[in-house]
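Undergrad: Fold the following and give me the result.
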Amino acid sequence: MHDSALLSIQVGMPGVHDANAKPWESGIFKHPVSGRVWLDTLNLAGDAQQDLKVHGGPFRAVLLYSASHYPVWRAELDLPDFPYGAFGENLTISYWTETTAALGDIYELGEARIQVTQPRQPCWKLARRWGLKDLTARVAATGWGGWYARVLQPGYIEAGDALKLTERLYPEMTIARLNALINQDIDDPEALALLADAEPLTPGWRQHFAKLAG
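TA: Below is the predicted model:
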């Protein structure tokens, strides 16, 4: 099975931004941290989410993003220093992307074990964070929003750790395919039935697909 590496860890606490203009709250501002960081069932030490309806919780403990997308974004946005963590991700990783990572994938990472639970749906805060009005739409169009994972086994992790795939439960249900099923009107009763019963999938999305499956 393919291995990748954890290239960077980012954390950040929710805060109020643009306090003197049009204040808005978000936890999307992340900064890199070095050394060993404790990864628990709800988040990394030093990290938290602001809108718990769409972020956070045990099924969205950490957000992963592929480092392979960054050279493209840096060129397209003309931001050569666009840093890891720019998309609000906690873990910037090598090798895996939305077309290869799949629902239910289990990884060993340092002392921890994590499992893929759902795609990340980018919201307006990403565009506002960078002052780029069309950034959210561009990310959605590419499907490069990243993906969430839950923590099966807490433990310390550190940049440079290997991200070792140990088990695949739904190898055909890649993040890209799941994104398509969420965002497009696709007639695929078999896929809908699978997702309605897929335990690793975030409960809200399981309920959504159960309704569609009828």
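Undergrad: all contacts plus neighbour counts: C-alpha atoms, from now on.
TA: OK.
Undergrad: now the strands for the chain?
TA: 3-11, 15-17, 24-26, 31-33, 37-39, 62-66, 91-93, 106-109, 112-119, 147-153, 155-157, 162-167 (DSSP state E).
Undergrad: between the ones you listed, which one is nearest to Phe209?
TA: strand 112-119 (12.7 Å; CA to CA).
Undergrad: which helices and strands does the longest helix along the chain pack with?
TA: Looking across the chain with DSSP state H, the single longest helix is helix 203-213. Packed against helix 203-213 by the contact rule (3 or more CA pairs under 8 Å, 6 or more residues apart in numbering; DSSP states H and E) you find helix 189-196.
Undergrad: So which elements touch the helix it packs on?
TA: Checking 3+ CA pairs under 8 Å, 6+ apart, helix 189-196 ends up next to helix 203-213.
Undergrad: So which bits of the helix it packs on are buried?
TA: Trp205, Arg206, Phe209, Ala210, Ala213 (16 or more other CA atoms under 10 Å).
Undergrad: Was I right to think Met173 contacts Asp105?
TA: No. Between Met173 and Asp105 there is no contact under CA atoms under 8 Å: 10.0 Å.
Undergrad: Thr97: which of the buried residues of helix 203-213 is nearest?
TA: Of the buried residues of helix 203-213, the one sitting nearest to Thr97 (CA to CA) turns out to be Trp205, at 20.8 Å.
Undergrad: And this one, please, so the two structures can be compared:
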Amino acid sequence: MISFTILELRAGRTRPLGDKGHVSAIDKQRTNGLVHVGPEGLEDDEQADRRHHGGRDKALHAYPLTHYPSWAAELPQQADRFVPGGFGENFVVDGITEQDLCLGDRFQIGPVLVELSQSRQPCWKLNLRFNRPDMARRVQSTGRTGWYFRVLRTGDIQAGCTAELVDRPNPDWPLTRVADLLYQSTNDSEALAEFARLPELPDNWRRLVDRRIRSKSTEDWRRRLLTPTQRKVDH
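TA: Reported below is the predicted structural model:
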């Protein structure tokens, strides 16, 4: 049986990030005791950019504890930043990584039922968070992105609880294959068409796939991966 442990629950409010004071809620703090999980995530959790973060398809962000030592070893100058909560996750999880999961997986967490809606597409605020201009691109290229859940049944949970897999409708779509299609084999028309047919696919990814199929090209990632200052230099 596939399961994982939620070691920590984290929620955060918006606040300035980086020298330019960009607003973000990536700095999430541990919560104690029972926490209510609603349709859009943990009680008292916020997202600064509601166009690209939060909402029902990105209600809960999970990140594996096991990735942190790898990041610290690869980037020793930022090692003190690679601690639980570093990636702004709501769930610090243990016992599972992206390679063990498939799009649409459903997990029971006490009374709460969640569905894996998408892997995280890293954005430029990670560059500010970790003080590295290439951090978002590194997260994308390594596949150590974490993932999002949508909430199908609400309820109260607490740190230390176990999430158990109860349904896997798309065993042919592990998150490793999703990442390959998004960032490596970006114009594999057959795979894109198969991907687009998945009923669990979030609307933003369906639009992305439709654009790729129509244009036969890959979208420009610079706006997502580069900070506003980097984009000015890049142009």
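Undergrad: Out of the strands of structure 1, flag the one nearest Ala75 of structure 1.
TA: Using CA to CA, those put strand 62-66 closest to Ala75 of structure 1, at 16.0 Å.
Undergrad: which bit of structure 2 covers the closest one?
TA: Counting by TM-score structural alignment, strand 62-66 of structure 1 pairs with residues 60-64 of structure 2.
Undergrad: buried sites along the matching stretch?
TA: So, applying 16+ other CA under 10 Å, buried residues of stretch 60-64 of structure 2: Leu60, His61, Ala62, Tyr63, Pro64.
Undergrad: now these as JSON lines including distance to Ser119 of structure 2?
TA: Output for these, formatted as JSON lines (distance: CA to CA, whole Å):
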{"residue": "Leu60", "distance to Ser119 of structure 2": "11"}
{"residue": "His61", "distance to Ser119 of structure 2": "9"}
{"residue": "Ala62", "distance to Ser119 of structure 2": "9"}
{"residue": "Tyr63", "distance to Ser119 of structure 2": "10"}
{"residue": "Pro64", "distance to Ser119 of structure 2": "12"}
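Undergrad: Out of those residues, which two sit at the greatest distance?
TA: Leu60 and Pro64 (13.3 Å).
Undergrad: so what's the residue nearest the centre of structure 2 closest to, chain neighbours aside?
TA: Nearest to the mean C-alpha position of structure 2, counting by CA atoms, centre = their mean, stands Arg120 at 2.9 Å. Using CA to CA, 6 or more residues apart in numbering and skipping residues adjacent in sequence, the residue nearest Arg120 of structure 2 is Trp147, 5.0 Å away.
Undergrad: And that neighbour, how far from Leu198 of structure 2?
TA: According to CA to CA, to the nearest Å, Trp147 of structure 2 and Leu198 of structure 2 sit 17 Å apart.
Undergrad: Next: Gln140 of structure 2.
TA: Distance from Gln140 of structure 2 to Leu198 of structure 2, by CA to CA: 22 Å.
Undergrad: In terms of neighbours, single out the busier of the two.
TA: Set side by side, Gln140 of structure 2 and Leu198 show more neighbours around Gln140, with 18 against 15, by other CA atoms under 10 Å.
Undergrad: who's in contact with stretch 49-60 of structure 1?
TA: 13-14, 25-28, 41-43, 48, 62, 117, 148-151, 201-202 (CA atoms under 8 Å, 6 or more residues apart in numbering).
Undergrad: Tell me who's in contact with Gln115 of structure 1.
TA: Contacts of Gln115 of structure 1 by CA under 8 Å, 6+ apart are Leu103, Gly104, Asp105, Ile106, Tyr107, Ala149, Arg150, Val151, Leu152, Pro200.
Undergrad: Ala196 of structure 1 touches Phe209, doesn't it?
TA: Yes. Counting by CA under 8 Å, Ala196 of structure 1 touches Phe209, with 5.1 Å between them.
Undergrad: Now which residue in structure 2 aligns to Gly12 of structure 1?
TA: So, by TM-score structural alignment, Gly12 of structure 1 is matched to Gly12.
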